[in-house]
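Enquirer: missing the sequence, but the structure's below:
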C-alpha cells in the first residue's frame, strides 16, 4: 500500500467499527447485506482492501445503542480482535435522552477512547451534526455543542483522527438525509466515507453528488411532508420509548468477526458467497 502515515506500519490490517445506527449504516439500504444496510464503514473497508489487499473488517455497531451498551457489548470483542484501525461514534442516542448527565456521559466516553487508544490502533472519532429535524429539538443544540467540544478535546488528548462532522456543509442539503431526517441517506453515507478516507490518506474515487440546487417547497408541500414524517417516524419513535424497546433489540452485529474484504466485488461479493458471513455466532 502507498505510504499512509496515519495507519500503523505493523503489517496488521484489521478495521473494527464501533457505535450505533450511524456506523451500522442505517439509511443506506441494501438487502444483499447483513441487517439490510451498507453504510460508510463498509465503503471505507472496501477502499482499504482495494488500496492494500488483505484488510479484515468487523462492524459491531447496532442501531439505538447508548454509550453504556457500546462499552458493555462492543469494547471487549473489539479489543480481542487486536485492531489496527478503529472508528467510534457513540453518545448520539444518549443526547436525545433528556435525563442524560452530559458531564458523566463524556467522562465515560473518554474512558472508552483511552482504552481504544491504548491498543496502538489508529483511532477515528466523530463530532455530531446539528440535524435540523424540528424546532422542538432546538433545545438539544447546547448539548450537541458540549458533546462536540468534548470530542474535539478528547481526540486531541489521545492522538485520534477527528472527522468534524459538525463542520461538513454538504449535510445542510436535505437530500443527504433519509426520510426519518435523523440518518444519512445513501448519498450521505457515501460522502462521509470519502471524508474518512481523506482523513486517513487512503486513495479513493468517491465524489460528491453533483446536484441541482434543492427546489423550494410550497407551504402545502412542506405541511404534507411534516404530517407524513410525524406519522411515519415521530409517533412510532415515541411509541417505542413508552414500551421501552428499540429498533436494535433483535439485531446482531452486521460483521461480528473480522472478515477478509475482497479486493474486487467488495462485501456484496462476500455476502453472496457466504450468506452467514455477517451473522453473529
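Expert: The structure has been received and is ready for your questions. Keep in mind it's a predicted model, so treat the numbers as computed, not measured.
Enquirer: CA only for contacts and neighbour counts going forward, please
Expert: Noted.
Enquirer: report the buried residues of the helix or strand harbouring residue 72.
Expert: Using DSSP states H and E, the element containing residue 72 is helix 67-80. By neighbour count on 16 or more other C-alpha atoms under 10 Å, the buried set for helix 67-80 is 67, 68, 70, 71, 74, 75, 78.
Enquirer: which one is the last one nearest to, not counting chain neighbours?
Expert: Leaving aside its sequence neighbours, residue 78 sits nearest to residue 16 (C-alpha to C-alpha, 6 or more residues apart in numbering; 6.6 Å).
Enquirer: go on, the third one?
Expert: With C-alpha to C-alpha, 6+ apart as the criterion, residue 70 has its nearest non-adjacent residue at 6.2 Å, and that residue is residue 19.
Enquirer: cool, and the fourth one?
Expert: Among residues not flanking residue 71 along the chain, residue 112 sits closest, at 6.9 Å (C-alpha to C-alpha, 6+ apart).
Enquirer: residues near the one you found, how many?
Expert: Using other C-alpha atoms under 10 Å, residue 112 is surrounded by 18 other residues.
Enquirer: which element follows whatever helix or strand it lives in toward the C-terminus?
Expert: Following DSSP H and E, one finds residue 112 within helix 102-117. The helix or strand immediately downstream of helix 102-117 is strand 122-126, counting by DSSP H and E.
Enquirer: dropping in the other structure now:
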C-alpha cells in the first residue's frame, strides 16, 4: 500500500530541475561570492531553499543551472539562453528580463511584452513551470524614476501574461523592503546581499511556498534623514562612478557582459 504524500512534502519536491535565465539581476550582482568567486544572487539562494526542502523530504538535491549574464537585453536572453535552458529539460525556469531594455527611452514596451509572452508560451508548451518577475519601483531614484511609467506598463503586461499562461510572478514592485536604499548596492541598480536574500524569500512565496523567514518583507528600522549636502555628494559620486560609465558604454554600444559566459551553464546538484 502506498503511503499518501502530504501537501507540504509534495510542494517541497515538486521541482527537481531548475534553470534561471536573465540579466545581472539573476546573475546575482552584487551578492557575496560563492566558493568559486561568483556572485550568488537571489536565484542561487532560491535554489538552495528548494534543495534543502527536497532533501528534508527524503528526495535528491535540486539540480540547478544559472545561464543569466549581466547587460543582456530581453531578445538576446530569449535567443541565446532560452534554447540552452530548454536543452537542459528543466521543470522550473525563472525568466526575468527586460530591465536593461526599459532603461532606454526608445524601448517599445508592448513589443517587449510580446517577446516575453512568446517565450513563456514556448516554455509552457514544453510542460515547464515559469517564474516571472515584475520590475522594481524606482520612485526614490533621482534619475531612474524616469523609467517608472515604462516599468509600470511592462509590469501590467507581465501579470496578464502570467494569468493567461499559468506562470508564477515575483512581485518586486510591491516589496516594501526594497524601497530602502540599504537594500541596494552603491550603483543603485543592483541589490545587496540582504536584498537578494529577501527576493529569494519573495520567490518562495510567489511559488506558493512558505518563506523561510516570515519577516522577509518587513521594512528596516528608519535611519535619520541624510543632510542635503551629503545627499548631493552621494548623487554626484553615483553619476561619476556609475551613470557616466553606463552612458559611455551605451553610446559605444558595448555591454558590461559582452565577453562573459554563464556562471553555472550545466545542471548540478545544489549541496
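Expert: Structure received. Since the model is a prediction, treat every value here as computed from it, not as a measurement.
Enquirer: quick revisit: what's the helix holding residue 72 of the first structure packed up against?
Expert: Here helix 67-80 of the first structure touches strand 14-19, helix 102-117, going by 3 or more C-alpha pairs under 8 Å, 6 or more residues apart in numbering; DSSP states H and E.
Enquirer: any chance of those in JSON lines, plus distance to residue 50 of the first structure?
Expert: Output for those, formatted as JSON lines (distance: least, C-alpha to C-alpha, whole Å):
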{"stretch": "strand 14-19", "distance to residue 50 of the first structure": "14"}
{"stretch": "helix 102-117", "distance to residue 50 of the first structure": "26"}
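Enquirer: single out the most deeply packed of the ones you listed.
Expert: Mean neighbours per residue, mean count of other C-alpha atoms under 10 Å, is largest over these for strand 14-19, with a mean of 26.
Enquirer: quick one: the helix or strand following it aligns where in the second structure?
Expert: On the C-terminal side of strand 14-19 of the first structure, the closest following helix or strand by DSSP H and E is helix 21-24. With TM-score structural alignment applied, helix 21-24 of the first structure matches the range 24-27 in the second structure.
Enquirer: mean per-residue distance, the matching stretch versus the first structure.
Expert: Here the mean offset of stretch 24-27 of the second structure against the first structure after fitting is 0.7 Å, by mean C-alpha distance after the TM-score superposition for the first structure.
Enquirer: so what touches that stretch?
Expert: 20, 39-43, 66-72, 96, 190-191, 263 (C-alpha atoms under 8 Å, 6 or more residues apart in numbering).
Enquirer: then stretch 39-47 of the second structure?
Expert: Residues from elsewhere that reach stretch 39-47 of the second structure (C-alpha under 8 Å, 6+ apart): 18, 20, 25-34, 62, 64, 66, 193, 196-201, 203-204, 270.
Enquirer: show where the helix holding residue 112 of the first structure falls in the second structure, residue numbers please.
Expert: With TM-score structural alignment as the criterion, helix 102-117 of the first structure aligns to 109-124.
Enquirer: that stretch vs the first structure, mean deviation?
Expert: So stretch 109-124 of the second structure averages 1.0 Å relative to the first structure (mean C-alpha distance after the TM-score superposition for the first structure).
Enquirer: quick one: distance of that stretch to the chain centre.
Expert: Relative to the chain's own centre, stretch 109-124 of the second structure is displaced by 17 Å; criterion: C-alpha atoms, centre = their mean, to the nearest Å.
Enquirer: counterpart of residue 44 of the second structure over in the first structure?
Expert: Using TM-score structural alignment as the criterion, residue 44 of the second structure maps onto residue 42 of the first structure.
Enquirer: now residue 187 of the second structure
Expert: So residue 187 of the second structure corresponds to residue 180, using TM-score structural alignment.
Enquirer: ok, that match - contacts?
Expert: 229, 232, 233.
Enquirer: of those, closest to residue 51 of the first structure?
Expert: For these, the closest approach to residue 51 of the first structure (C-alpha to C-alpha) belongs to residue 233, at 39.3 Å.
Enquirer: contacts only, for the counterpart of that closest one in the second structure.
Expert: Here residue 233 of the first structure is matched to residue 242 in the second structure, going by TM-score structural alignment. Residue 242 of the second structure makes contacts with residue 187, as judged by C-alpha under 8 Å, 6+ apart.
Enquirer: please repeat the previous calculation with a cut-off of 10 Å.
Expert: By C-alpha atoms under 10 Å, 6 or more residues apart in numbering, residue 242 of the second structure lies in contact with 186, 187, 188, 189, 236.
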